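Participant: I need the structure of the sequence given here:
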Amino acid sequence: MNKEHTGAGGTELSAYFDHTLLKPESTFTDIERLCGEAKQYGFATVCVNPYWVPEAARLLAGTGVGITTVIGFPLGATSTFAKTAEARDAIAAGATEIDMVLNVGALKSGRFEEVQKDIRGVVEACRGRAIVKVILETGLLTDAEKVKACELCKAAEADFVKTSTGFGPGGATVEDISLMRRTVGPEMGVKASGGVRDLAAVRSMIAAGATRIGASSSVAIVSGSTGEGY
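Facilitator: Predicted coordinates:
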């Protein structure tokens, strides 16, 4: 956990959070507020849609708070070319972390080589410039498929595996985080996202092996209250 940029309002848990706002109706005022909170509490990153990356990068310049954006979101069914182009464009605009959605349909079709190639393409586009997290959308997968997805992410040299987009069925569970951690081992990050709404849930996810938390209610969580969650 990186504590270097824990803000005046933050706690030691703050640096676990990707402070998230991915609602399509989000306005610049919303993004401005999100970035202000991230700076105040010392969150690891803000997570915003690609359109807002330049604004977030400008608002957070020099603060130590990173910029996460989403690629192939929320379905993961775009082409590898489109995903890599999105990733390069986002990095050029100021993104420091890329959360790409795995091609769920290809995985469930047994097209494992294509899934790995898809992930690898984004990893290569980001190499040396941005961290890559792969969103598995665990609510759509069997346990065997979750394990296979994690193995493919590891083979493709992604930095993290992540549970959910927040737009699919279900969300992060302790059981899934534990399974993902066992599969990828200690070398990779594991991000819990989707329905993480309170401090007890965060602590359970971390105990199960999560090294990053994606939430829209990050401020409420670190302040000790509850929120809607993402």
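
Participant: only C-alpha atoms for contact and neighbour calcs from this point on.
Facilitator: Fine.

Participant: Going along the chain, name the helices of this protein.
Facilitator: Taking DSSP state H to define them, one finds helices in the chain at 28-41, 53-59, 80-93, 104-108, 112-126, 143-155, 174-184, 199-208, 218-222.

Participant: In terms of secondary structure, what does the third one contact?
Facilitator: Taking 3 or more Cα pairs under 8 Å, 6 or more residues apart in numbering; DSSP states H and E as contact, the helices and strands that helix 80-93 lies on are helix 53-59, strand 66-71, helix 112-126.

Participant: buried ones in it?
Facilitator: Across helix 80-93, burial judged by 16 or more other Cα atoms under 10 Å covers T80, K83, T84, A85, E86, A87, R88, A90, I91, A93.

Participant: Quick check: the residue lying closest to A208 once chain neighbours are set aside vs K191, distance?
Facilitator: In space, and not counting its chain neighbours, A208 is closest to S178: 5.0 Å by Cα to Cα, 6 or more residues apart in numbering. Going from S178 to K191 by Cα to Cα, to the nearest Å gives 11 Å.

Participant: In terms of neighbours, single out the busier of those two.
Facilitator: Higher neighbour count among S178 and K191: K191, with 29 against 17, using other Cα atoms under 10 Å.

Participant: Next, the second sequence, to be compared with the first:
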Amino acid sequence: MTLTRAELARYVDHTLLKPESTAADVAALAVEAGELGVFSICVSPLMLPVEVPEGVAVATVCGFPSGKHYSQIKAAEAALSIDQGADEVDMVIDVAAAIEGRFGDIEKDVAAVRAVIPDDKILKVIIESAALSDDGIVGACKASAAAGAHFVKTSTGFHSTGGATEHAVRLMRETVGDALGVKASGGIRTADAALAMIAAGASRLGLSGTRAVLDGLDGVVSADAGDGGY
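Facilitator: From the prediction side, this is the model:
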């Protein structure tokens, strides 16, 4: 199918998670989100609540960026973020649990957060795919799905091993099928990279340089893709 600039924008969580981000930075992000027509903005929990243009959702993070938090703390953080207006929560797993094959622990961790997410809200699970073997990616995705997650997500963008790859996105999509969304994030800085992630199976993109990515499109482009709104 063909993708216009506007259609590609609807795949995007327009992201600002730098620790030094100010309220003014977040307000400017929200304004830009409306101008670009993205699906959502993604900001740190402490920046909530935030006013956004009509049609733009609000996403936040949980247990970020290490995932080395008690499940009860992640759940409390997620619940507070929902109360403060978040429509979506992107939680981080304990990556070591995936490396060590403790997928039951991952399922319990995700389930604890999922229990506080209302049915009309979305839970995404960040597995830090660049730090995992293929078996780790598959196991983490299966555990997330079993716990009721709505999306699996490649990366925080803060890990030293890197961000999204086409291989990881493809493997994640093969693992979850059509039952869950797949969000590619971390290191996606060009239109070509964004389209490659969509072609590999991504249904959402986490971008901090959204305008540059969209500006990189040359008119109408093609990709084998579905609806970025999930």
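
Participant: circling back: which stretch among the helices of structure 1 is buried most, on average?
Facilitator: Most buried of the helices of structure 1 by mean neighbour count (mean count of other Cα atoms under 10 Å) is helix 218-222; its value is a mean of 23.

Participant: Mean distance of that helix to its aligned residues in structure 2, please.
Facilitator: If you overlay the two and look at helix 218-222 of structure 1, the average distance to its match in structure 2 is 1.0 Å (mean Cα distance after the TM-score superposition for structure 1).

Participant: Find me the equivalent region of that helix in structure 2.
Facilitator: Under TM-score structural alignment, helix 218-222 of structure 1 corresponds to residues 210-214 of structure 2.

Participant: In a markdown table: the helices and strands packed on helix 80-93 of structure 1, plus distance to A144 of structure 1.
Facilitator: Shown next, in a markdown table, are the helices and strands packed on helix 80-93 of structure 1 (distance: least, Cα to Cα, whole Å):
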| stretch | distance to A144 of structure 1 |
| --- | --- |
| helix 53-59 | 35 |
| strand 66-71 | 25 |
| helix 112-126 | 13 |
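
Participant: Out of those, flag the one nearest G224 of structure 1.
Facilitator: G224 of structure 1 sits nearest to strand 66-71 of all the helices and strands packed on helix 80-93 of structure 1, at 23.6 Å, using Cα to Cα.

Participant: what span of structure 2 lines up against the closest one?
Facilitator: Matched against structure 2 by TM-score structural alignment, strand 66-71 of structure 1 falls on residues 57-62.

Participant: rewinding a little: the residue nearest to A208 of structure 1 pairs with which position in structure 2?
Facilitator: In structure 2, S178 of structure 1 lands on R170 (TM-score structural alignment).

Participant: For L75 of structure 1, give its distance to D198 of structure 1.
Facilitator: From L75 of structure 1 across to D198 of structure 1, the span is 27 Å (Cα to Cα).

Participant: And for K162 of structure 1?
Facilitator: 19 Å.

Participant: Run through the residues that contact whatever residue of structure 1 lines up with I82 of structure 2.
Facilitator: Aligned by TM-score structural alignment, I82 of structure 2 pairs with I91 of structure 1. With contact taken as Cα atoms under 8 Å, 6 or more residues apart in numbering, I91 of structure 1 is in contact with C126, R129, A130.
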